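K.L.:
3D model of this:
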Amino acid sequence: MKPASHHVTRCRRCTAPIVWCLTSANGRRQPVNAVPDEEGNVAVMQGADGVLYVRTVTAARPDIRPGEWQAMPHHATCTSPPPRRNNGGQRAASGAVRPGPWQR
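P.N.:
This next block holds a predicted model:
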């Protein structure tokens, strides 16, 4: 099964066809390759509301159910990923006051 054409868009970095899905675990957006992949570790399905939902294929739930298609997360295959952050994802303080000794 393939996604409907109105769901397919392009990655801004590598221009590969992707679909945006909501994760079933926490409702966050996740890009997934639009082309089904037998080696993929996620299953995508379209909900009754027309939104695409994605779940991880695990040992506990390895089967692809009717209406789902197996795919690969786009982060795993993007040929031009964003640069990695080395500060743990936190932004550096800009315009911060330099700490000094406490005075009464």
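K.L.:
going forward, measure contacts between C-alpha atoms and count neighbours the same way
P.N.:
OK.
K.L.:
do a quick rundown of the strands in this protein.
P.N.:
Here the chain has its strands, by DSSP state E, at 8-10, 17-23, 29-33, 42-46, 52-56, 68-71.
K.L.:
following up with a second sequence; could you model it the same way so I can compare the two?
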Amino acid sequence: MIPTKRELRACAECGRPILWTVTRAGARMAVDPRPDERGNQACYRIAPRTWQSRSLDGTDALPPAPHEHRFVPHVATCKGRKAAPPATLPENVIRLDPRRRSARRR
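P.N.:
Take a look at the predicted model:
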């Protein structure tokens, strides 16, 4: 099932159309608007302009049902994602990433 144009919104980062879905946990997830066999989200319409999604990645995940179609999460294809921080920082700036990782290992 392909979403209608009224169900699509523009991504704030790249401007491409996206479909907002609601996961079974109640969180919102953006997916690309066209079904794709490489996708890891099973999505289906539950009401007008409302789509449900569930992950197909877990060990206990069931394959897509006949009424579900595979979609790719938009975060995997978004061209407007922010770039990583620069490799060299000014002298008065301390990078916290390595310290956070080491704190988690303790």
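K.L.:
can you give me the TM-score here?
P.N.:
For this chain pair, the superposition-based TM-score is 0.69 by TM-score structural alignment, normalised by the length of structure 1; 87 aligned residues with a C-alpha RMSD of 2.4 Å.
K.L.:
and P81 of structure 1, which of the strands of structure 1 is closest to it?
P.N.:
strand 29-33 (12.3 Å; C-alpha to C-alpha).
K.L.:
that closest one: which residues count as buried?
P.N.:
30-33 (16 or more other C-alpha atoms under 10 Å).
K.L.:
how big's the offset between it and structure 2?
P.N.:
Mean deviation of strand 29-33 of structure 1 relative to structure 2 after superposition (mean C-alpha distance after the TM-score superposition for structure 1): 0.8 Å.
K.L.:
need the residues that contact that strand.
P.N.:
16-23, 71-75 (C-alpha atoms under 8 Å, 6 or more residues apart in numbering).
K.L.:
residue contacts, the nearest residue to P3 of structure 1 once chain neighbours are set aside?
P.N.:
Spatial nearest neighbour of P3 of structure 1, chain neighbours left out: A34 (6.8 Å); criterion: C-alpha to C-alpha, 6 or more residues apart in numbering. For A34 of structure 1, the contact set (C-alpha under 8 Å, 6+ apart) comprises 2-3, 8, 17-19, 71.
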